[in-house]
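1. Build me a structure from this.
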Amino acid sequence: MKTNITKALRLTLVCLVFFSGVYTMAVWAVAQLVPGQGKGFTIEENGKKYHVNVGQAFTQDKYFWSRPSAVDYNAAGSGGSNLGPSNPEHLAEVQARIEHFLEHNPDVTKPEIPSDLVTSSGGGLDPHISVQGAKVQAQRVAKIRGLNLESVNKLIDRHIEPPLWGIFGTKRINVLQLNLALDKIKG
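-> Predicted structure coming up:
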């Protein structure tokens, strides 16, 4: 028994040093190599600072809506809802989001709504929506802002981001950047 306790204490000490020192410093060092030095990607627009890589709530009809967030867009506590796809509470929440979306987008039918507009992401802070998620909202945004639908669709096309390294993921649109560009257009 004494042999096992000694081994366990040594392993604990090695893990403590490695994970609280070596690993932490390695992650910090890698973060210094990327833009933002691990503090996130920020932009400044009209004197206000925005985090580009964190989802933000856009609920006004004049804006493209973001993906729903299970953590109410609180970056201090990211996470999903942890409710399974067949959970009655989750299904009721998704149904309520569908009804809300259809109420504000009367020209859209239920099958046209992409899943990313009615389900939250695993982290709850996804700053992107699918291209279809933006296109399905274009009619509402154009109508409220008094813009030509074609010009709104061109704006969407200019904000399409390709998959990571051309192979990982799908094409997507950063909602914050799209909405900031939208604010620059005069109706």
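
2. Could you use CA atoms for every contact and neighbour count after this?
-> Fine.

3. Okay, buried residues for stretch 176-187 please.
-> With burial defined by 16 or more other C-alpha atoms under 10 Å, the residues of stretch 176-187 counted as buried are Leu176, Gln177, Leu178, Asn179, Leu182.

4. Please confirm that the third one is located within a helix.
-> Yes: under DSSP: H, G, I helix; E, B strand; the rest coil, Leu178 falls within a helix.

5. I'd like the structure of this one too, to check against the first:
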Amino acid sequence: MKKYLLPSIKLTIVLVVLLGGIYPLLLAGIAKMAPGEGDGVTVTHNGKVVGYEQIGQKFTEDKYFWSRPSAVDYNAAGSGGSNKAPGNEDYLKIVQERIDTFLAHNPEVKKSEIPAELVTASASGLDPHLSPAAAYIQVARVAKARSISPEKIKQLVSDNTQPPVLGMLGTPTVNVLKLNVALDELK
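-> Reported below is the predicted structural model:
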């Protein structure tokens, strides 16, 4: 037993120092070199921080583009999905309520045209991005609410569309918070 006890204690001490001290410090040092210095990239408007670039937020006013629904009400402290099966009655009722709400605020849109991401929550509940199609389908409502031409709003969506990484990894996305800040900055 002594033969195994001393090496086990030594290994435990080495691993505690490495994994409990050196490794976290190394990761914290690397994070300080990243955008936002490891604290997340903030988005500001009129000199005030209005949110984080990679955390979704709730927008419900017609004058803003709406984000993807969140099963955790955009609570970054407790991200997660609904964990309900696609055929679950409660889940289907929630999705139908979201469809009805969207159609009530966007009467020119047909049910079949609504992108699924506008009525279903993401796995984390914090997705800050929409597809360009999900943003463009909201243009008429936003333009009407702001009394701005739809063409100007479409151009704003286009200007805020991020291409796939390296032009081929992923799909084009629109950061909803940045788009809404750009809307507020329109003259």
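
6. TM-score of the superposed pair?
-> The TM-score (TM-score structural alignment, normalised by the length of structure 1) is 0.88; 186 aligned residues with a C-alpha RMSD of 2.2 Å.

7. related to what we said a few turns ago, tell me the two of the buried residues of stretch 176-187 of structure 1 that are most distant?
-> Using C-alpha to C-alpha, these span at most 9.7 Å, a distance reached by Leu176 and Leu182.

8. that older thread, ok, so of the buried residues of stretch 176-187 of structure 1, who is nearest Ala92 of structure 1?
-> Out of the buried residues of stretch 176-187 of structure 1, the member with the shortest distance to Ala92 of structure 1 (by C-alpha to C-alpha) is Leu176, at 27.7 Å.

9. Ignoring the adjacent residues along the chain, who's closest to the closest one?
-> The spatially closest residue to Leu176 of structure 1, leaving aside those adjacent along the chain, is Val52, at 6.7 Å (C-alpha to C-alpha, 6 or more residues apart in numbering).

10. where exactly do the helices run in structure 1?
-> Applying DSSP state H to structure 1 gives helices spanning 2-17, 23-31, 88-104, 131-135, 138-145, 149-158, 175-184.

11. Provide the contact partners of the first one at residue level.
-> This points to helix 2-17 of structure 1. Helix 2-17 of structure 1 is contacted by no other residue when judged by C-alpha atoms under 8 Å, 6 or more residues apart in numbering.

12. Run the angle between it and helix 23-31 for me.
-> Between helix 2-17 of structure 1 and helix 23-31, the angle comes out at 30 degrees (axes from the mean of the first three to the mean of the last three C-alpha atoms, to 10 degrees).

13. contacts for stretch 152-162 of structure 1?
-> Counting by C-alpha under 8 Å, 6+ apart, 131, 134-135, 138, 141-142, 170-174, 177-178, 181-182 sit against stretch 152-162 of structure 1.

14. Of the residues you listed, select the buried ones using a PyMOL command.
-> In PyMOL, this line selects whichever of the contacts of stretch 152-162 of structure 1 come out buried by 16+ other C-alpha under 10 Å:
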select buried, resi 131+134+135+138+141+142+171+172+173+174+177+178+182
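
15. so which of the contacts of stretch 152-162 of structure 1 would you say is closest to Thr59 of structure 1?
-> Val141 (11.8 Å).

16. contacting residues around the closest residue to Val108 of structure 1 other than its chain neighbours?
-> Distance criterion C-alpha to C-alpha, 6+ apart; nearest residue to Val108 of structure 1, sequence neighbours excluded, is Leu102 at 6.5 Å. Residues counted as contacts of Leu102 of structure 1 (C-alpha under 8 Å, 6+ apart) are Val108, Thr109, Lys110.

17. Surely the last one touches His100?
-> Yep, that's Lys110 of structure 1 we're talking about. No: the criterion here is C-alpha atoms under 8 Å, and Lys110 of structure 1 misses it with His100 at 11.1 Å.

18. ok, of the contacts of Leu102 of structure 1, which come out buried?
-> By 16+ other C-alpha under 10 Å, those give Val108 as buried.

19. The contacts of Leu102 of structure 1 in strands, which ones?
-> If you go by DSSP state E, those have nothing in strands.

20. ok, now which ones touch the residue nearest the centre of structure 1?
-> Centroid check for structure 1 by C-alpha atoms, centre = their mean gives Asp126 as the closest residue, at 1.3 Å. For Asp126 of structure 1, the contact set (C-alpha under 8 Å, 6+ apart) comprises Asn53, Val54, Gly55, Arg67, Ser69.

21. Who wins on neighbours among these?
-> The most crowded member of the contacts of Asp126 of structure 1, judged by other C-alpha atoms under 10 Å, is Arg67 (27 neighbours).

22. Leaving out the residues flanking it, which one is nearest to that one?
-> Using C-alpha to C-alpha, 6+ apart, the closest residue to Arg67 of structure 1 is Leu117 (5.1 Å).

23. Quick check: the one you found touching Pro127?
-> No: Leu117 of structure 1 lies out of contact with Pro127 (C-alpha under 8 Å); the separation is 11.9 Å.

24. okay, and the common contacts of the two?
-> Ser66, Arg67.

25. hmm, back to that, contacting residues for the residue nearest to Arg67 of structure 1?
-> Contacts of Leu117 of structure 1 (C-alpha under 8 Å, 6+ apart): Trp65, Ser66, Arg67, Pro68, Ile129, Gly133.
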